[in-house]
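A.B. asks: Following is a predicted model, sequence given first.
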Amino acid sequence: MGYYTRVDGEIRIEPPLTWAEIKNNPLLPETSAGRAEYDVRLKIDEETVDTDDGQLVRKTCSALVPAWDDSFKAYHLVDHVQHMIDAFPGHTFSGRLDCEGEEAGDLWRVVVRNGRAVKVTPSILWPDEEGQA
């Protein structure tokens, strides 16, 4: 059991991470251990390049995305995004992960501000009985 959260969106990485930077990273999509341990994974982009020796597939990472397509226990989402920011100095992380918990009104985001992953919760205002905000 536990509390499940639906997570959508992505944290973009500029410049994209190279294969040399990520090839041993546990957050690669094909690494099942990474999916079990982290709330985010690397979004891998593949580009086929013609060379004199044949076609080369160049892999880079342009973003962090949710580890799972379905709702999951996102207890450490902010910490895991920060871990990746800290692991790759010299790269800029931007964008957001939108989160919606099981309970009504449980909405929040993970954004990157000045190199820090931050949890942001909205202010929900109800209009008074006269219809004024």
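C.D. replies: Now that the structure is in, tell me what you want to look at. Note that the structure is a prediction, hence the values are computed from the model and not measured. Numbers count the residues shown, from 1 in each chain.
A.B. asks: Every contact and neighbour count from this point should use C-alpha atoms.
C.D. replies: OK.
A.B. asks: From Val81, how far off is Arg35?
C.D. replies: 14 Å (CA to CA, to the nearest Å).
A.B. asks: Those two: which has the busier surroundings?
C.D. replies: Val81 (27 against 18; other CA atoms under 10 Å).
A.B. asks: does the more buried one really touch Tyr38, like I thought?
C.D. replies: No - Val81 sits out of contact with Tyr38 when judged by CA atoms under 8 Å, with a separation of 9.2 Å.
A.B. asks: hang on, Glu21 in a helix?
C.D. replies: Yes - the assignment for Glu21 by DSSP: H, G, I helix; E, B strand; the rest coil puts it in a helix.
A.B. asks: Phe88 versus that one, what's the distance?
C.D. replies: 8 Å.
A.B. asks: do the same with Val57
C.D. replies: As for Val57, its distance to Phe88 is 23 Å (criterion: CA to CA).
A.B. asks: Between those two, which is the more surrounded one?
C.D. replies: Neighbours were counted for Val57 and for Phe88 using other CA under 10 Å; Phe88 has more, 14 against 11.
A.B. asks: try this one side by side with the last:
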Amino acid sequence: MGYTTHVRGEFTIEPPLTWPEFKDSRFAPDNITSSYDPSLVLRVSEESVDTDEGPLLKRTATALVMREIDEYRERGLVDEVQAAVDSFPGHTFTGRLECEGEENTDLWRVIVRDGRAVRIEPRIVWPDEEGEA
């Protein structure tokens, strides 16, 4: 057993990815064959659209989310987010992943800023001690 990290949150994708854009992606749910790689997956929405030839199933990917992985060992999460962003030019990824390790001081986030995945660590700030006894 190794050090594990709990990850929650998501990146919404605007505009949503169309089927031709994501169907062959390693992040598409139907293409994942490993129990741990990739650790991120596209959330796919399905909508039935009426056409002259009958109902058509329309699939779009609206978000990038963390997979359900028992005992997730964070190795390269920032790089994996960047790979997803790079895979879909012309789309904006908004949101964040909140990461918490086993140690109580191991807190950080992954955000996308100007098209780059960035790890953000919190700053601890003590309140002003003036006037305290």
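C.D. replies: It's in. All values reported here derive from a predicted model rather than from experimental measurement.
A.B. asks: what helices or strands is the longest helix that the second structure contains leaning on?
C.D. replies: Counting by DSSP state H, the longest helix found in the second structure is helix 77-87. On a contact count with 3 or more CA pairs under 8 Å, 6 or more residues apart in numbering; DSSP states H and E, helix 77-87 of the second structure meets strand 116-120.
A.B. asks: What are the buried residues along the strand it packs on?
C.D. replies: 116-119 (16 or more other CA atoms under 10 Å).
A.B. asks: distance from the helix or strand in which Ile11 of the first structure is found to the second structure after superposition?
C.D. replies: Per DSSP states H and E, Ile11 of the first structure falls inside strand 5-18. With mean CA distance after the TM-score superposition for the first structure, strand 5-18 of the first structure departs from the second structure by a mean of 0.8 Å once superposed.
A.B. asks: What are the contacting residues of that strand?
C.D. replies: Contacting residues not belonging to strand 5-18 of the first structure are listed as 59-66, 70-74, 91-102, 111 [CA atoms under 8 Å, 6 or more residues apart in numbering].
A.B. asks: which among those end up buried?
C.D. replies: Of the contacts of strand 5-18 of the first structure, these count as buried by 16+ other CA under 10 Å: 59-66, 71-74, 91-101, 111.
A.B. asks: How much space separates Ala33 of the first structure from Ala67 of the first structure?
C.D. replies: Relative to Ala67 of the first structure, and taking CA to CA, Ala33 of the first structure is found at 11 Å.
A.B. asks: Name the residue in those two with the higher neighbour count.
C.D. replies: It is Ala67, of Ala33 of the first structure and Ala67, that has more neighbours when counted by other CA under 10 Å, with 24 against 12.
A.B. asks: quick one: what's aligned to His6 of the second structure in the first structure?
C.D. replies: Using TM-score structural alignment, the equivalent of His6 of the second structure in the first structure is Arg6.
A.B. asks: residues contacting the closest residue to that match other than its chain neighbours?
C.D. replies: Nearest non-adjacent residue to Arg6 of the first structure, counting by CA to CA, 6 or more residues apart in numbering: Ser71, 4.2 Å away. Counting by CA under 8 Å, 6+ apart, Ser71 of the first structure touches 4-7.
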